[in-house]
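Engineer: Sequence isn't available, so here's the structure alone:
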């Protein structure tokens, strides 16, 4: 499947550079984008995430986008997916429950908004080869963050949930780091926010998923605004249809994956997904710009 996606995407981009993309070829490319987005969205949905951490390697490896272009495209699609995911979760986690924890949201936002701006600025200044390696290292970090979720059950039991001065400082620091990572990868950051919410604020895992979306949306908007100042942002205009189709596939996949949440045991699923990220990281590390 990955080989098919790579062949279709490479052919599409080669034709696009020549200024002529036949209608059938464009349809095949969009079909691959929708299918790839759906598969990745389903993988993310199985663990309560949007799948952007898996979509980035696909954009770089199969669809052959340059590092910064892939990050910007991933950020745009992540914004769309998160915007849809928030109302989807209202049925299982009421708005009142999220609003009740507004101090936690504001605490992490105080760091993540600045981190998103700084991270996007770094990404725009880094050489392409360096950015590939930064992305590879961060994917490894995400892989270990996924594995850590198996160890979180009951880890924060008995810890008071009030926001003390120490916890507030820790929250700002954690938010800042998460904002940087989210901007550099073009992801929502839920794979890092959820463990932080559970460990630092003793939030239930289900509620943590909704709180992470409430934090991610404004954080991504700030990073997106920063990226709009770079000339690589034009990739969105050139690939508007591609973005919308892949985002639609990601939304559908995330919904389907969410319905299957818990069907595959976490002890099996999380190591498998972490392994996929580690393999992707290795390939991106070796990636060279042609």
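Structural biologist: Structure's in. What do you need? Everything numeric here is computed off the predicted structure, so don't read it as measured data. Numbers count the residues shown, from 1 in each chain.
Engineer: C-alpha only now, for contacts and for neighbours.
Structural biologist: OK.
Engineer: need the helices for the stretch 101-250 of the chain, in chain order.
Structural biologist: With DSSP state H, counting those that start in this stretch, the ranges of helices along the stretch 101-250 of the chain come out as 102-125, 128-148, 165-185, 190-201, 205-227, 235-238, 240-259.
Engineer: Residue 74: which of these is closest?
Structural biologist: Of all those, the one in closest proximity to residue 74, counting by Cα to Cα, is helix 165-185 (7.6 Å).
Engineer: got the buried residues for that closest one?
Structural biologist: 167-185 (16 or more other Cα atoms under 10 Å).
Engineer: do the same with stretch 61-75
Structural biologist: 61-75.
Engineer: Just the endpoints, please. Distance across it?
Structural biologist: Using Cα to Cα, to the nearest Å, the end-to-end distance of stretch 61-75 comes out at 17 Å.
Engineer: try it against this one:
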């Protein structure tokens, strides 16, 4: 368990900023088909001054809300029946991601704050920025692997994604979507909904594991802050989805990658 995490005071005095920040981040996430947790995490650390693990736990809670509501938002484009037809893919990835989420949350709970800040900044956010630029705009096509090789690769990829999702408190869609498109040949819109179907149980496992750590009490101390920022994230994600057709990916993806890299620098310096 983490021993160096100070108890953070309730952030009720920042409620308008929390809603606005959640809305902007949700809009950014909605524009590229993510929940926005990757951008919310540096905000929780840099602007609202939460300790690293507390920020991850708060981020995980807000991500759960956004992901749970995103599936119904997308149902008009990708019906639940279509998702159900692709259950073998979901199960394949879940076989690894559930285990990865459990281990990732356990490792995060044992890391010192300074180490966790640097892991978040130097490894995870930079890696996500690269994936956003290189992989997120891929189109559906032939699956990279088939048969047993595809199944094994799916479990390994799911395990890695589960670890990343738990360490950052994110849904993991920025890694799941390229995996679904490249490894399984899924259409980009279908991949977005399938990633949500994988993310929800994966995040629940990580969230359960975090509940054993003393820092989990940050949710109770900041309940109002949590609800307000989560509400802003949901509103922003909905608005971002409506604006999707107006912003070309050629401009959007590099800009978002730059935001992530700047955030990584800020989190690193915060340590």
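Structural biologist: It's in. Given the structure is predicted, the values throughout are model-derived calculations rather than measurements.
Engineer: so what number do they get for TM-score?
Structural biologist: Aligned and superposed, the two chains score 0.94 in TM-score terms (TM-score structural alignment, normalised by the length of structure 2); 265 aligned residues with a Cα RMSD of 1.8 Å.
Engineer: Going by distance to residue 122 of structure 1, which of the buried residues of stretch 61-75 of structure 1 wins?
Structural biologist: residue 68 (10.8 Å).
Engineer: Can you find the partner of that closest one in structure 2?
Structural biologist: Superposed on structure 2 with TM-score structural alignment, residue 68 of structure 1 falls opposite residue 53.
Engineer: Including distance to residue 57 of structure 1, could the helices of the stretch 101-250 of structure 1 go into a markdown table?
Structural biologist: Listed next are the helices of the stretch 101-250 of structure 1 as a markdown table, based on distance: least, Cα to Cα, whole Å:
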| stretch | distance to residue 57 of structure 1 |
| --- | --- |
| helix 102-125 | 16 |
| helix 128-148 | 9 |
| helix 165-185 | 10 |
| helix 190-201 | 16 |
| helix 205-227 | 19 |
| helix 235-238 | 17 |
| helix 240-259 | 14 |
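Engineer: Quick check, central residue of structure 1?
Structural biologist: residue 187 (2.6 Å; Cα atoms, centre = their mean).
Engineer: Looks like that residue contacts residue 75 (just checking).
Structural biologist: Yes: using Cα atoms under 8 Å as the test, residue 187 of structure 1 is close enough to residue 75 to be in contact (5.9 Å).
Engineer: anything in contact with each of those two?
Structural biologist: Residues touching both residue 187 of structure 1 and residue 75 (Cα atoms under 8 Å, 6 or more residues apart in numbering) are residue 220.
Engineer: In helices, which of the buried residues of stretch 61-75 of structure 1 appear?
Structural biologist: 61, 67, 68, 69, 70, 71, 72, 73, 74, 75 (DSSP state H).
Engineer: Let me know the closest of those to residue 14 of structure 1.
Structural biologist: residue 61 (14.8 Å).
Engineer: And the closest one, how far from residue 106 of structure 1?
Structural biologist: Taken as Cα to Cα, the span from residue 61 of structure 1 to residue 106 of structure 1 is 36 Å.
Engineer: next one: residue 217 of structure 1
Structural biologist: 13 Å.
Engineer: sorry, back to before: which one of the helices of the stretch 101-250 of structure 1 lies nearest to residue 30 of structure 1?
Structural biologist: helix 240-259 (5.9 Å).
Engineer: for residue 211 of structure 1, what are its contacts?
Structural biologist: Residue 211 of structure 1 touches 98, 105, counting by Cα under 8 Å, 6+ apart.
Engineer: hang on, residue 145 of structure 2 packs against residue 180?
Structural biologist: No: using Cα under 8 Å, residue 145 of structure 2 is not in contact with residue 180, being 11.4 Å away.
Engineer: Between those two, tell me which one has more neighbours.
Structural biologist: residue 180 (25 against 16; other Cα atoms under 10 Å).
Engineer: okay, stretch 205-220 of structure 2 sits on what stretch of structure 1?
Structural biologist: By TM-score structural alignment, stretch 205-220 of structure 2 lines up with residues 222-237 in structure 1.
Engineer: Can you measure across the matching stretch, start residue to end residue?
Structural biologist: 19 Å.
Engineer: Next, the buried residues of it.
Structural biologist: By 16+ other Cα under 10 Å, the buried positions in stretch 222-237 of structure 1 come out as 222, 223, 224, 226, 227, 233, 235, 236.
Engineer: Just give the nearest non-adjacent residue to the third one, would you?
Structural biologist: What that stands for is residue 224 of structure 1. residue 75 (6.8 Å; Cα to Cα, 6 or more residues apart in numbering).
Engineer: show me the contacts for that neighbour.
Structural biologist: Residues near residue 75 of structure 1 by Cα under 8 Å, 6+ apart: 183, 185, 186, 187, 188, 220, 224.
Engineer: How many residues are close by the aligned partner of residue 264 of structure 1 in structure 2?
Structural biologist: The equivalent of residue 264 of structure 1 in structure 2 is residue 247 (alignment by TM-score structural alignment). Under the neighbour criterion other Cα under 10 Å, residue 247 of structure 2 is assigned a count of 12.
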